[in-house]
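In: can't give you the sequence, but here's the structure:
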């Protein structure tokens, strides 16, 4: 078990629940339904990858190099993908136009895809 990866997954999960509650109870009064749906997309992907990190921390027969590479890809992917979605969904509440940095959302998504792909490749090529 890798404690750092496990704790990161647990923290991502906790934050997804907190942000989900905030979105459901606090944001519904100040942003529209489309923005709420966008915000919830960020939460879903954050939670999926929190669970992925928890599983990754305990997977047997995965090298430390593979485990660390997947971890860093997921960590960066969640921060960029879900983080940018949270800011884009709440854009109307701030003076800064987060649409200017919207290009980081697909970068985050690409990192998440790369993490899954790298793990699949590592499992398939392991002797």
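Out: Structure received. All figures in this text were calculated on a predicted structure; none of them were measured in a lab. Numbers count the residues shown, from 1 in each chain.
In: When you work out contacts or count neighbours from here on, use the C-alpha atoms and nothing else.
Out: OK.
In: what residue is smack in the middle of this protein?
Out: Central residue of the chain (C-alpha atoms, centre = their mean): residue 78, 2.6 Å from the mean position.
In: Put this next to the previous one:
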């Protein structure tokens, strides 16, 4: 098991639980349904990739650059994809409509996710 990956996944997993609970309880009455849906999408994708990180941690015996790259791709994908969606969904609460400018950051995070998944598949194919 890779300790760094597990610690990162654990922290991001705890934050996903907090964000999910915060959205379900504190934001439900403050955000319009569309913005709350954006918040929930951020939580879902964060959880998906936390589980992917935990799965990745089982490959510690390989300790190669590809596994490390996938770790960073998933981690930064969470920060950019979910992080931008969290901020965008709450822009009205913050009184900062300019946060909508973060919109182009979200697909960059999604692209990092996609590249990470492709590298994971290629790693599996190359492994003997």
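Out: Looks like it came in fine. All values derive from a computational prediction rather than experimental measurement.
In: follow-up on the earlier one: tell me the average deviation of the one helix or strand the residue nearest to the centre of structure 1 maps to from structure 2 after fitting.
Out: Using DSSP states H and E, residue 78 of structure 1 sits within helix 64-89. Mean deviation of helix 64-89 of structure 1 from its aligned counterpart in structure 2 after superposition (mean C-alpha distance after the TM-score superposition for structure 1): 0.6 Å.
In: Now do the contacts for residue 7 of structure 2.
Out: When the contact criterion is C-alpha atoms under 8 Å, 6 or more residues apart in numbering, residue 7 of structure 2 has no partners at all.
In: Distance of the nearest residue to residue 115 of structure 1 once chain neighbours are set aside relative to residue 46 of structure 1?
Out: Distance criterion C-alpha to C-alpha, 6 or more residues apart in numbering; nearest residue to residue 115 of structure 1, sequence neighbours excluded, is residue 70 at 4.8 Å. According to C-alpha to C-alpha, to the nearest Å, residue 70 of structure 1 stands 15 Å off from residue 46 of structure 1.
In: higher neighbour count, those two?
Out: Between residue 70 of structure 1 and residue 46, counted using other C-alpha atoms under 10 Å, the more crowded position is residue 46 (27 against 22).
In: Show me where structure 1 has its strands.
Out: Shown for structure 1, no strands are assigned by DSSP state E.
In: Can you get me a residue count around residue 29 of structure 2?
Out: Count around residue 29 of structure 2 with other C-alpha under 10 Å applied: 11.
In: quick one: the helix of greatest length in structure 2 to structure 1 mean distance?
Out: If you go by DSSP state H, structure 2 has its longest helix at helix 33-57. Aligned to structure 1 and superposed, helix 33-57 of structure 2 gives a mean residue distance of 0.6 Å (mean C-alpha distance after the TM-score superposition for structure 1).
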